[in-house]
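S.K.: Provided below for reference: sequence and predicted model.
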Amino acid sequence: MEAAGHKVRPNTLQDSFDDLGVPLAETTFCVVDLETTGGAETDAITEFGAVKVCGGEVLGEFQTLVNPHTHIPPLVAVLTGITNQMVAAAPPIDQVLPAFLEFAQGTVLVAHNARFDVGFLRRNCAALGYPWPKFGVLDTVALARTILLADEVPDCRLSTLARYFHTAVTPDHRALHDARATVDVLHALIERVGNLGVGTYEELREFTRKVSPQRRSKRSWAKDLPEEPGVYFFVADDQLSGDPADRQILYVGKSGNLRKRVRSYFTASEKRPRIEEMIRVATGVEAHPCQTPLHAEVTELRMIAAHAPRYNRRSKFPERQHWIKITAEAFPRLSRVTQVRDDGTTYFGPFGRRQQTDDVIDALYDAFPIRQCTTKLSRTRPSPSCALAGMHRCVAPCDGSVSFEGYGDLVEQVRTTLTRDVRPACRALRARLRRLVAEQRYEEAELLRRRLSALLDAARRFHRVTSLAGCAQIVAARWEARPGSSDEWHLHVIRHGRLAAAGVARPGDVPQAVARMLVATAETVPEPTGPRSAATVEETLRIADWLEQPGVRLIDIDGDWAWPLYGVLSHEALVGELLGGSPEADQGEKDGTGERPAWD
């Protein structure tokens, strides 16, 4: 199960251009500026101006007036110098826009306040039925705000930046002039970030999103990682010992593509504050490739449990689990326990939080009037009843109000609800829920519904886990399509709900032969006690998720992977039970159908 480790320690080498993206010197920018009849979304474009540049060289220019078919306000005419008479003979937008899209094809759009200009372009494309090309977009306003200090320029207006950088053209609210000035501003800003290690368009975009230089400088950690599924660790060296073996694991994650996932931590897409702090503390990354994505998921869970990394969100005490037990005594009751023993009693669970356990127990108490006291009762010697008997919340076996056999039948209904059929609990609560709704006691009705939902969720989890825990071995495979690579079979050996082996059968391999090899070398897993799985609940549920996917084929199975037919109810079936039962449920009772395969 353990894969060979792949360690990446800090280095000062520059990543290759293939890893980082398109070099700025090879990126073609289309710097665009629009003049409009005003700033509102309903206004129209009056002039296009664009300059196409690459590597500091001007490749072409685009300029035209546009007939907006509407009146240009006097204030706008004074500001831009564009009058109604000037645009009267100009082409309309439906003729200009296709020409501009052709001019800008394959470029990165650049604008000063790109939201304004690109917004107008997108809205006109939508109005005319043109699909919006997948342009990269760069905003020189955002870039200037990130690069320039407050004491360098008072603001980031185009006129201010043009004066500061001494552009060859002075912006004057005419589209082509402003676009030419923006070209000079763009080149000046790119020069300012060259010494900060920004060499590609992708890095320049990240720079505008205020990714710190310290965080961005660590992107080289991902350079040598494989593009395979696996688990990665962010680590911090012990500064006192200086021994790499004394490193601390800060964070554990998994991915289907290790290199791509680790690189994302050094971009603006990672916004979690605690991860920002973790990256500042980390001194390197270690990666462990895995055979399949499921193998990676399981390894991640095991590594988090083993190392308890402080930056992983996890249960405070994942090893503490609660179970509901039907006690073995003359008049059984429900008991909350933390251990499962091979004592022949009925256990239901597990639950990660005490509140979940309490909700399920309360749902059972709402549905069945079994005793809630912890007093040890005698079968032959009566004792005084408690207040719950007077409230009709308990059948009071203590004072002989119910016979030994009658109480046994009631306990058997509870046992059936927990292990085979949840419908008795739904039917027992049906009348009470209707009465609460009729009396407009909606808060109590919601509490009842929440407890019942907790019971149904727990039943689904219980049957998914116990059905796998009861199988000594399952060997399953699934055909996985891999974009850009050859397709392959993913094979897994599961023993008592624990992943014991994982492998891949690539084109040319015989899947059955790979499966036999995995079975021969798989981890030996002892049979667990009671309904418990041999792994954590989280691991078994991840395995169940994979097994229940379409396309999974069972190669071999030792045991019965099945759920009780009514051990789990869908939302629609639950509504049917609460509203009076469904025809399908009634027919199931008449037919006497018992179990269904878990994969149905």
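M.R.: Arrived safely, thanks for sending.
S.K.: C-alpha from now on. contacts and neighbour counts both.
M.R.: Will do.
S.K.: following the helix or strand hosting residue 253, which helix or strand comes up?
M.R.: Using DSSP states H and E, residue 253 sits within strand 248-255. Downstream of strand 248-255, the first helix or strand assigned by DSSP H and E is helix 258-264.
S.K.: tell me the buried residues in that next one?
M.R.: 258-263 (16 or more other CA atoms under 10 Å).
S.K.: which strands or helices does it pack on?
M.R.: strand 230-236 (3 or more CA pairs under 8 Å, 6 or more residues apart in numbering; DSSP states H and E).
S.K.: from the contact counts, what lies against the strand it packs on?
M.R.: Looks like strand 230-236 contacts strand 248-255, helix 258-264, strand 284-289, helix 293-307 (3+ CA pairs under 8 Å, 6+ apart).
S.K.: just the angle between the longest one and strand 230-236, please?
M.R.: Taking axes from the mean of the first three to the mean of the last three CA atoms, to 10 degrees, one finds that helix 293-307 is oriented at 30 degrees with respect to strand 230-236.
S.K.: helix 293-307 vs strand 284-289, what angle?
M.R.: Using the same axes, to 10 degrees: helix 293-307 against strand 284-289 is 130 degrees.
S.K.: buried sites along helix 293-307?
M.R.: For helix 293-307, the buried set under the neighbour-count rule, 16+ other CA under 10 Å, comprises 293-305.
S.K.: take a look at this one as well, against the first:
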Amino acid sequence: MTDAAYRASQPSFEDLGTPLPEVTFVVVDLETTGSGADSAITEIGAVKVRGGRILGEFQTLVNPGGHIPAMVAVLTGITDSMVLHQPRIGQVLPSFLEFSRGSVLVAHNAGFDIGFLKRACVDHDVDWPGNAVVDTVALARQVLLRDEVPNCKLGTLAAHFRAATTPDHRALSDARATVDVLHGLLERIGNLGVDSLEDLLEFTRRVSPQRRAKRVWAKDLPTSPGVYCFYADHMHDDGTTRREVLYVGKSKNIRTRVRTYFTASEKRGRMEEMVRVATGVEAHVCATPLEAEVRELRLIRSHAPRYNRRSRNQDRLLWVKLTQEAFPRLSVVRAVADDGCQYWGPFRNRQAADEAMLALYDAFPIRQCTKRLSARKPSQACALAEMSRCTAPCQLGEAAQAYPELVEQVRQALTHDVRPVLGRVGRRMGRLVTQERFEEAAVLSTRLEGYTRATVRGQRLGSVARCPQIVAALRADDGGWMIHVIRYGRLAAAAHSAPGEVPQRIARETVALAETVVPTRPGMPAATIEECELLASWLETPGVRLMEVDGEWSWPIHVGISLSQTQGEGGVQVV
């Protein structure tokens, strides 16, 4: 194994997080004159611990600058005379911040104690250092059950974990008791796979115990790019087990991504349900992120997981077909057949197909009726002929003789040149704008956008699908190369050339081992449309190097143009 491959196989410190035995905690407790906005700190007590060992303690009384209420004095034992000659919080604060520098602050009901400290920093124009904070109350509510402790008060938890110090409403004593409570809680959550600071901070958030308990599934997953599948095993009456794939996803780092499903960062409701139903997760390592995206699409298409929404209906596309009959017309169909007809698209839905066809009807008076016409027997013309929206080939005569040329113009507009449509519809838009009929002009603009988008999309797919083989590479983040072999619009192989390796040699080996791909219908990819579009987008990524192209990866020159609103009525410009 090369050094680069070895390093790639090892998890980074970012992936591992900071192990809890290496984290320095400063457990702090405050005594105050009350809980209102006018209250002030009267005592600070703190204990610094790491790996279960006490590193130091901090304790001081603080002059609040005002009277301590009698009830508070009885509760804490701190009187006005005790704090009269003590330093003010402005003098104490720098010492405490230095004591807790670089540590994780821990407090029982942290919102109260940390809130007072932050307010003191604001009052004395001191920057709050932004320490991570752990609240033992929130942690206890997540860990302990009602039949274990009746509440999460410090005294109750200290007794439950047999703390060496009994809390007595003095800052240092309460901080010492909180240390034992913290250690007891950490011991409990260690069995749930919480072994780093990042895990601990995430654990205190609102995540169901059932969902959090499954986080151990991610522990042994790879840190490489690839796909992951959540699954559920169903036991049948005959003792056999059927595995159902619930959800398929992809990531550049499988372990890190899967871990998020068990944390509060995953907020999608259906994912909460999916994790609850799942009985496990499995991973498939891929050589490159592009291979992971492609494999994700294929797995979703194969398994149709119930919790995936995107890409579930990869085959539900529509096409516009230029028929072959006595007088051809445009027809929306659900599949491309090997019948010699011209197909245009694809479209996601019927509305998009209809909008694009209307642009063609605005430019060419091709017939729109659906009835079968005879080339020998005339029939009555429809209303569109009277409106000059159709040449009425059904009546035969000169219109029928000129119709094949009109059909050829439509065919060229679908496959080679969008300028006639843009020019004719653009001139009509210009007249509408001049007449201040802006809403009607906007309708034509929408149709033209749909028409040009569909034409470009079809050429983009067809250009890749027609190539027997494309070998291309892109520089990877680690300095190596991501190499892909694409055959007839389908990813046939992927490889990663590590830094120091010869990418040409890796490419040759990848081509030799690549999947054999048989072409399908002319102009159609051997993969799904979504996969082919994904490959086309990657090939167009800045920095991609073409190593080999078998065939012509090209578009007609007059397809990638759009209507220009700055060059006059009906003008066009290359984009």
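M.R.: Received, thanks. Source: prediction; values computed, not measured.
S.K.: so which bit of structure 2 is the strand holding residue 253 of structure 1 matched to?
M.R.: On the basis of TM-score structural alignment, strand 248-255 of structure 1 is assigned to residues 244-251 in structure 2.
S.K.: now that stretch on structure 1. Mean distance?
M.R.: Here the mean offset of stretch 244-251 of structure 2 against structure 1 after fitting is 2.8 Å, by mean CA distance after the TM-score superposition for structure 1.
S.K.: contacts for that stretch next, please.
M.R.: Residues outside stretch 244-251 of structure 2 that contact it (CA atoms under 8 Å, 6 or more residues apart in numbering) are 225-234, 257, 274, 278, 289, 292-293, 296, 299-300, 303, 305-308.
S.K.: do stretch 109-124 of structure 2 as well
M.R.: The contact list for stretch 109-124 of structure 2 (CA under 8 Å, 6+ apart) reads 28-30, 40-41, 89-90, 93, 107, 127-128, 133-138.
S.K.: out of those, which sit inside strands?
M.R.: Of those, the ones assigned to strands by DSSP state E are 28-30, 41, 107, 133-135.
S.K.: farthest-separated two in those residues?
M.R.: Farthest-apart pair in those is 41 and 134; separation 20.6 Å (CA to CA).
S.K.: what about these two, which has more around it?
M.R.: Neighbour count, other CA atoms under 10 Å: between residue 41 of structure 2 and residue 134, residue 134 has more, with 25 against 22.
S.K.: which residue in structure 1 aligns with that one?
M.R.: Aligned counterpart of residue 134 of structure 2 in structure 1: residue 138 (TM-score structural alignment).
S.K.: check contacts around the residue nearest to its match when sequence neighbours are not counted.
M.R.: Closest residue to residue 138 of structure 1 apart from its sequence neighbours, by CA to CA, 6 or more residues apart in numbering: residue 110 at 4.8 Å. Contacts for residue 110 of structure 1 (CA under 8 Å, 6+ apart) come out as 29-32, 137-140.
S.K.: circling back to that earlier point, please pick the buried ones from the contacts of stretch 109-124 of structure 2.
M.R.: By 16+ other CA under 10 Å, those give 28-30, 40-41, 89, 93, 107, 133-138 as buried.
S.K.: pretty sure residue 413 of structure 1 contacts residue 423?
M.R.: No - applying CA atoms under 8 Å, one finds residue 413 of structure 1 not in contact with residue 423, separated by 10.0 Å.
S.K.: quick one, which of these two is more surrounded?
M.R.: Between residue 413 of structure 1 and residue 423, counting by other CA under 10 Å, residue 423 is the more crowded of the two (22 against 18).
S.K.: surely that one is in contact with residue 417?
M.R.: Yes - here residue 423 of structure 1 lies in contact with residue 417, judged by CA under 8 Å, at a distance of 7.0 Å.
S.K.: distance of residue 553 of structure 2 from residue 421 of structure 2?
M.R.: Noted for residue 553 of structure 2: a distance of 25 Å to residue 421 of structure 2, by CA to CA, to the nearest Å.
S.K.: likewise residue 25 of structure 2?
M.R.: Residue 25 of structure 2 is 71 Å from residue 421 of structure 2, by CA to CA.
S.K.: swap in residue 147 of structure 2?
M.R.: From residue 147 of structure 2 over to residue 421 of structure 2 (counting by CA to CA), the distance is 76 Å.
S.K.: for residue 277 of structure 2, same thing?
M.R.: According to CA to CA, residue 277 of structure 2 and residue 421 of structure 2 sit 53 Å apart.
S.K.: more crowded one of the two?
M.R.: residue 421 (25 against 15).
S.K.: what do we get in structure 1 for that one?
M.R.: With TM-score structural alignment as the criterion, residue 421 of structure 2 matches residue 425.
S.K.: over to residue 262 of structure 2?
M.R.: Looks like residue 262 of structure 2 aligns to residue 266 there (TM-score structural alignment).
S.K.: its match - nearest residue in space that isn't next to it in sequence?
M.R.: Residue 266 of structure 1 sits nearest to residue 216 (CA to CA, 6+ apart), 5.3 Å away.
S.K.: just say helix, strand or coil for that neighbour.
M.R.: For residue 216 of structure 1, the secondary-structure state derived from DSSP: H, G, I helix; E, B strand; the rest coil is helix.
S.K.: contact partners for residue 363 of structure 1?
M.R.: 448, 451-452, 455.
S.K.: now do stretch 453-472 of structure 2: distance to the chain's middle.
M.R.: 26 Å (CA atoms, centre = their mean, to the nearest Å).
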